[in-house]
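Engineer: Sequence first, then the predicted structure, then my questions.
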Amino acid sequence: MSKEPTKIAFWTLGCSKNTYDSEKLMNRIDKGGFQIVPLSENPNAVILNTCGFIDEAKEQSVDAILECCEWKKDNRIDKVVAMGCLTQRYKEEIKENIPELDAIFGVDQFDEMLDYCKSEFQVDANHVCGNIEDFLSLTPGHWSYLKISDGCSNGCTFCAIPAMKGLLQDRSVEDILEEVKRKYTRGVKEFVIIGQDPTHYGEDDSGVTFLNLLSQICELEGNFWVRVLYAFPGHLSKEIIDFISENPKMVNYIDMPVQHANTYMLKRMGRATTQKKILELMEHAWSRSPRIHMRSTVIVGFPGETEEHFSDMLNFISTYKFDRLGAFGFSSEDGTPASLFDEQIDQEVINDRLARFENTQNNISDELSLSRIGSVAKVLVDKNRSDLGENIFEVRSQAEAPEVDNLMLLESKTAIVGEWHEVLIESYQNGEIWSKDHVEN
């Protein structure tokens, strides 16, 4: 008689790439003879997928590890395992400072982790918990992340990702297309393309460019959306923008992290682009019909950023308005060139600039959201929001990427979670867009 499968819970911290990696490992462990459960369902072990990108993310990961170790001390769980970017970079320090951890793995050590689980818990390898056709997901069943590459070869002076993930490594086209087909048959209606730099796809001599890959994905049968996140401006082309605009499966949305808008600061950051080139891409995207929605991120307080440099960026975003724009204060990362730069900015100055930046962008986002009132949009119904009232749903149009953009809410008696719906945007209040069923006259 086979033993009861060990119950394992995942705690995923950080970005969408970590979410994707956790899903991949969850499914391998599930098929290997273990039961994957939520943290709330008394697991025997917890696997933490950590983030090591900036100081705040590191602190959150360490706090999560320490919390799980307290659970172990209180006999609520038996084992605590850590993996991911933080442990890849600081394995020895973590091992020394948190001896309560039972095992530490880096990134992409999925085989080793599965072997550890089988060895440590001595589960019958022939016992399979889930049907081989099932797929465990950390996202709703109707949308999914699609990671096409890992690592990065750009060499930005502030970024530690190459030290944790290595240089750019592309997945094969065949593997990506098979994943799309497999997930589509299971009900996925939106594929969100991610990677450290998806637009650099094919630069590892695979012979297939990012544009070629998009074309092959969109040629697959089915009614689904394809959304692009993390499009590095140095590799985003007008041809890619045209394809996004013209192909009916592509979402009219581009996430292009510019990180700054002053050319001198971009050079110090190693971004291989200029304000002029960024503006050319933005104007080309906005010249398309329908207009492509643009999202971006910037770093405030990078070493050497003067008030003049900051004002240049502030003027740029005030004139050329992103639909969504997030800002981060500079975080000095060990081993990066920027950590050794002169003219490090005082934290009080960074905080002041962040507040001014966010105030400016909030006004821009409000203005653009208000301009959508009265328009009709096709949306994907994400979830029921009974906490807000009867017949209230959280939905997304092409203008909203999952997990990062402002809420769109729908009041409807006919909407179904996971299905398409047509809405009329009625109002905008407190950062939320409200809509109702669109009825043809």
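Structural biologist: Thanks, I have it. Numbering: from 1, shown residues only.
Engineer: Going by C-alpha atoms from here, please, whenever you check contacts or count neighbours.
Structural biologist: Fine.
Engineer: which parts of the longest helix anywhere in the chain are buried?
Structural biologist: Longest helix in the chain, counting residues (DSSP state H): helix 347-370. For helix 347-370, a neighbour-count test (16 or more other Cα atoms under 10 Å) marks 350, 353, 354, 357, 361, 362, 364, 365, 366, 369, 370 as buried.
Engineer: Mind giving me the packing neighbours of it?
Structural biologist: Identification of packing neighbours for helix 347-370 by 3 or more Cα pairs under 8 Å, 6 or more residues apart in numbering; DSSP states H and E yields strand 293-300, helix 307-319, strand 324-329, strand 420-429.
Engineer: this is the other structure I want to compare:
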Amino acid sequence: MAFEGLAERLQDTIKKITGKGKVSEQDVKEMTREVRLALLEADVNFKVVKDLINRIKKRAVGQEVMESLTPGQQVIKVVKEELTELMGGEQSKIAVADRSPTVIMMVGLQGAGKTTTSGKLANLLRKKHNRNPMLVACDVYRPAAITQLQTLGKQLDMPVFSMGTDANPVDIAVKAIEKAKEQHRDYVIIDTAGRLHVDENLMNELIDIKDEVNPDEILLVVDAMTGQDAVNVAKSFDETLDITGVVLTKLDGDTRGGAALSIKAVTGKPIKFAGMGEKLDQLEPFHPDRMASRILGMGDVLTLIEKAQTTVDEKQARELEEKMRTMSFTFDDFLEQMAQVKKMGPLEDLISMIPGMNKVKGLKNVQIDEKQLDHIEAIVYSMTKEERQNPEIMNSSRKKRIAKGSGTTVPQVNRLLKQFNDMKKMMKQMTNMQKGKKGKGFKFPFM
């Protein structure tokens, strides 16, 4: 998960102050010292840390905290608000031009994930905003970049405009916009060339494209794993091109988080999107308030709901609710639910979005082995249709056959059957909660 080290340090620090009935200036001083160290270790810009700590100190020893009935919680509220403000305050949305198409120019160094991000952004615009984008291959120096973009276009069933490696990138961009108008495309996403480092030739070419097509957005793609280097790159590109926003890639990796916390403060330009994985649907709008909540262990329910809304079929959900009420939930339904949960992303990421889950014993730094889910699926797929519909018919010979077919053991099959039965009971109990009945907690199979 992004910010893992920083999140752990900050959560441990603020935990000491949470339950205090009274907070002294010394308490605040000790807490801000720990926060300062945690941020510096996360590779946050030194000046940014200094300014942030001064703001937290000033507010934390002020009237809003000292005269509060719950000063410990007020301190955390202050830290969350200041972290949110540091990352931009509120979500910065993608531009929509007065005239069509809206032109987005993707810039950045080689290896930051620019081409893949172009595809992800096109996918997001189509799925979430009902747009009709076109991708443009302007990296004429790397034939592999053009091929990669064309491959992404095929996967997404989306047009990719290309004139090969011999054409001038400025001409490609101009002709692509003309083509987009002919085809009534409302967004044009231009994948420009990158270099291993910032140089004059790269910048001159990007300036020429910018001057000719007058883009509505210039999005800089930076690798969050590079820490402060990402901030320096952002500063260089912004000074030359006046970028409109930043896309942070690999924010799901083992990153210390310094880039995300420093870029807005150093460049004044917002982070608009965050890449949370390699799949083409793993690009998220960047919400500073939600990210601050996740860093402080408060969860991120809104993002979790949005993920569910994009993956869960409403008709299936209604049918499932009816089956839960009547206890007619089968292993086939179970497989459908597992498939929908998997679409939402890694389970440990989903768990981190649930408020309070970071405090649950045994779930801190949880590493869920997705292979265990494959074992469950293998067991279910090894059942006959009749067995999936009526698990009660299982006898020892059937269990042996299923274990052999799924590459598991009879005890694992028994465990899944028992947990499935427990889950059905729990579902029934949940529907009866209004009558005062309480359901037992269900432990996910093999977890």
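Structural biologist: Okay, I see it. Just so it is clear, the structure is predicted and the values come from calculations on it, not from any experiment.
Engineer: what's the TM between chain one and chain two?
Structural biologist: For this chain pair, the superposition-based TM-score is 0.26 by TM-score structural alignment, normalised by the length of the first structure; 165 aligned residues with a Cα RMSD of 6.1 Å.
Engineer: if we can go back for a sec, how big is the angle separating the longest helix of the first structure from strand 293-300?
Structural biologist: 170 degrees (axes from the mean of the first three to the mean of the last three Cα atoms, to 10 degrees).
Engineer: returning to what we had before: how about the helices and strands packed on helix 347-370 of the first structure in TSV, adding distance to residue 285 of the first structure and mean neighbour count?
Structural biologist: Formatted as TSV, those follow (distance: least, Cα to Cα, whole Å; neighbours: other Cα atoms under 10 Å):
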stretch	distance to residue 285 of the first structure	mean neighbour count
strand 293-300	8	20
helix 307-319	15	16
strand 324-329	15	19
strand 420-429	23	18
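Engineer: Any idea which of these gets closest to residue 286 of the first structure?
Structural biologist: Residue 286 of the first structure sits nearest to strand 293-300 of all those, at 7.9 Å, using Cα to Cα.
Engineer: now, among the buried residues of helix 347-370 of the first structure, which is nearest to residue 89 of the first structure?
Structural biologist: Using Cα to Cα, the buried residues of helix 347-370 of the first structure come closest to residue 89 of the first structure at residue 350, 26.5 Å.
Engineer: For the first structure, which segments count as helices?
Structural biologist: So, for the first structure - with DSSP H - the helices run 16-31, 55-73, 85-97, 110-121, 161-165, 173-185, 210-218, 238-246, 263-269, 275-287, 307-319, 347-370.
Engineer: what about residue 204 of the second structure, which helix or strand?
Structural biologist: helix 200-213 (DSSP states H and E).
Engineer: For that helix, which helices and strands make contact with it?
Structural biologist: Looks like helix 200-213 of the second structure contacts strand 102-107, helix 169-182, helix 228-241 (3+ Cα pairs under 8 Å, 6+ apart).
Engineer: ok, then the element right after it?
Structural biologist: Under the assignment DSSP H and E, the closest C-terminal helix or strand after helix 200-213 of the second structure is strand 217-223.
Engineer: Run the angle between that next one and helix 228-241 for me.
Structural biologist: Going by the same axes, to 10 degrees, strand 217-223 of the second structure makes 160 degrees with helix 228-241.
Engineer: Okay, angle between strand 217-223 of the second structure and strand 102-107 too, please.
Structural biologist: Relative orientation of strand 217-223 of the second structure and strand 102-107, computed by the same axes, to 10 degrees: 30 degrees.
Engineer: Packing partners of strand 217-223 of the second structure?
Structural biologist: Packed against strand 217-223 of the second structure by the contact rule (3+ Cα pairs under 8 Å, 6+ apart) you find strand 102-107, helix 228-241, strand 245-249.
Engineer: which of those sits most buried?
Structural biologist: Neighbour counts (mean count of other Cα atoms under 10 Å) averaged over each of these peak at strand 245-249, with a mean of 26.
Engineer: which strands and helices sit next to it?
Structural biologist: Judged by 3+ Cα pairs under 8 Å, 6+ apart, strand 245-249 of the second structure is in contact with strand 217-223, strand 271-275.
Engineer: tell me, how many neighbours does the nearest residue to residue 72 of the second structure once chain neighbours are set aside end up with?
Structural biologist: Spatially, and ignoring its direct neighbours in sequence, residue 72 of the second structure is nearest to residue 18 (4.3 Å; Cα to Cα, 6 or more residues apart in numbering). Residue 18 of the second structure: 16 surrounding residues under other Cα atoms under 10 Å.
Engineer: Save the helices and strands packed on strand 245-249 of the second structure as JSON lines, and put in mean neighbour count too.
Structural biologist: Output for those, formatted as JSON lines (neighbours: other Cα atoms under 10 Å):
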{"stretch": "strand 217-223", "mean neighbour count": "25"}
{"stretch": "strand 271-275", "mean neighbour count": "25"}
